[in-house]
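Novice: Okay, sequence plus prediction incoming.
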Amino acid sequence: MAQRLLVIEDEPTLARLLSYNLTQEGYEVTVEDHGTAGYDRATREPFDLIVLDLMLPGMNGIDILDKLRGQGIRTPVIVLTAKNAEEDVVRGLKSGADDYITKPFGVSELLARVSAVLRRISGLAEEAVPEATVSASTIILGQLEIYPERYEVSLGGQSINLRPKEFEVLLYLARKPGVVLTRDDLMNAVWGFDYIGGQRTVDVHVSSLRKKLELDPESVHIDSIRGVGYKLVVNKKRTPVI
């Protein structure tokens, strides 16, 4: 069965280009040209991936992402951003986007990114069953408690709302507390070896995590190691249980 893609893009020429080339690759493509209609479609029907423009009538792409992730809908999303719009890229990643493409872009780049995200998500799904038996227990670090099978985190007894990729970054750091992990380590572990986005993606997610861990910075925090990467620093009040 063909994988189903939802394209939410209001510019007619670009929407036709996306639809044609993705269909030629064997995907089943649905197109919506209005933000609200695209959001409604994404919540009503199952899709394997969403290609989402950030500038849309009715409801912009960031609002769509926030609402989808807020409802627990984890369909992978690739956002389309304007050239030199780094702020939009950061906002998209913080809102739960899996990847981004900067306009103008080539068809080959689009197809490569779509294929990479779908392969990565498929790989995670295949590993879900055996992984559950390994990661079912709680990870406790200071006042930080992580529940891998439920994608839930609490700090000092207070629940922290994390985006899926933020959770995966924190989980990877928490499995090796005090160990310096490079950006490449994090990129490969969370986004996959075939991810073709930049390391800025890692920095954005770590920055967002830091703000959410400020509830109890004396218990646990993330240190930057200049030119290398990051490590999770824990006040040794408890022993991690994995």
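Specialist: It's in.

Novice: contacts, neighbours, all on C-alpha from now
Specialist: Fine.

Novice: Secondary structure class of residue 52, three-state.
Specialist: strand (DSSP: H, G, I helix; E, B strand; the rest coil).

Novice: State the distance from it to residue 166.
Specialist: 20 Å (CA to CA, to the nearest Å).

Novice: Comparing those two, which residue is more hemmed in?
Specialist: It is residue 52, of residue 52 and residue 166, that has more neighbours when counted by other CA atoms under 10 Å, with 28 against 22.

Novice: quick one: what helix or strand has residue 79 in it?
Specialist: Following DSSP states H and E, one finds residue 79 within strand 77-81.

Novice: in the next helix or strand after that strand, what's buried?
Specialist: The helix or strand immediately downstream of strand 77-81 is helix 86-94, counting by DSSP H and E. By neighbour count with 16 or more other CA atoms under 10 Å, helix 86-94 contains the buried residues 88-90, 92-94.

Novice: Next up, a structure to set beside the first:
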Amino acid sequence: MWRDDDAGQAETGSSGGDPCPVWDVIGSDRAVLGAHVQSLAHFGVRAQIGEASATPSPITPVLCDGRNRVVVRGLLDATPARTAALLVFGINVAQVRAALLLAGVDDVVSPRIVPYELAARMLAAQRSRAAASGIIRLAGFTFDTGLRQVCWHGEPLPLMPREFDLLLVLARHAGLPVSRDALLNTVWRTAFDPGTNSLEVHIFKLRQRLAVLGDVVRIDTVKRQGYRLVSAPQPRG
């Protein structure tokens, strides 16, 4: 549930494990851009006013005022090279929004969108871009599925391949128990219980790895239900 209060801010900003990248907010009306930067900060999205005359880096997420057609056209021309999200705001006409989406923009919104929905859409686009590049952020962890590396709030956490797979499955269901059968099926790729203690051994090793993080994250054994990852939220800096 999204709420325009401190609890809502915490929910919106918790979507990523690492600090969110800074968005460039681009357009011709600096007063409008400044208002967006201030309102987005309330919902955990870091943003700054970008220069409309300069081409943003392809790794920098961009929120662009759709009324500035020259800038939008330039951003669309650079779409094939972009790895970061591109959102356009201020478009009233549905056909124009559809055309921009088909042209490669990650999301397009009308001028009437409220700040917390805009923040949510920006974070969702950011997650989609990250997932497409093999980056998954869950429960405070950032998983690089290509390199098979994981970080906890930006700090590397060395894991063996099986430990990486176990943590990823548990993080996908953080706060909920995951059964032994489900873990064996997902991580060991077996449809039956082989009757060994391999899972318990790897859970033990994973707990040892997580111990360096202190009390902020742990794996609980839930009787007759499996294992549950418990991750404490981190305070904002």
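Specialist: All right, it came through fine. Fair warning: this is a prediction, and the values are worked out from it, not measured in the lab.

Novice: TM between them?
Specialist: Remark: TM-score between the superposed chains equals 0.40 [TM-score structural alignment, normalised by the length of the second structure]; 106 aligned residues with a CA RMSD of 2.5 Å.

Novice: ok, how many other residues are close to residue 200 of the second structure?
Specialist: The burial count for residue 200 of the second structure: 11, using other CA under 10 Å.

Novice: Specify which member of the buried residues of helix 86-94 of the first structure is nearest to residue 159 of the first structure.
Specialist: Ranked by distance to residue 159 of the first structure (CA to CA), the buried residues of helix 86-94 of the first structure are led by residue 94 at 18.4 Å.

Novice: Verify the contact between the closest one and residue 207 for me.
Specialist: No. In this structure, residue 94 of the first structure is not within contact of residue 207 by CA atoms under 8 Å, at 9.3 Å.

Novice: For residue 136 of the second structure, pull up the helix or strand it's in.
Specialist: Per DSSP H and E, residue 136 of the second structure falls inside strand 135-138.

Novice: From residue 123 of the second structure, how far out is residue 129 of the second structure?
Specialist: Taking CA to CA, one finds residue 129 of the second structure at 10 Å from residue 123 of the second structure.

Novice: ok, which stretches of the second structure are helices?
Specialist: For the second structure, the helices defined by DSSP state H occupy 6-13, 30-42, 69-77, 94-103, 115-132, 161-172, 180-187, 198-210.

Novice: Residue 145 of the first structure in helix, strand or coil?
Specialist: Here residue 145 of the first structure is strand, with the state taken from three-state DSSP.

Novice: Residue 171 of the second structure touches residue 137, doesn't it?
Specialist: No. Using CA under 8 Å, residue 171 of the second structure is not in contact with residue 137, being 9.0 Å away.

Novice: can you pull the buried residues of the longest helix belonging to the first structure?
Specialist: In the first structure, taking DSSP H as the definition, the longest helix is helix 107-134. With burial defined by 16+ other CA under 10 Å, the residues of helix 107-134 of the first structure counted as buried are 110, 113-114, 116-117, 120-121.

Novice: May I see these organised as CSV, with distance to residue 17 of the first structure added?
Specialist: Shown next, in CSV, are the buried residues of helix 107-134 of the first structure (distance: CA to CA, whole Å):
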residue, distance to residue 17 of the first structure
110, 11
113, 16
114, 15
116, 20
117, 20
120, 25
121, 25
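
Novice: And the residues you listed, which two are furthest apart?
Specialist: 110 and 121 (16.8 Å).

Novice: Could you report the neighbour count for residue 31 of the second structure?
Specialist: Residues near residue 31 of the second structure, counting by other CA under 10 Å: 11.

Novice: Same check on the one 4 residues further on?
Specialist: The local packing count at residue 35 of the second structure equals 11, with neighbours defined by other CA under 10 Å.
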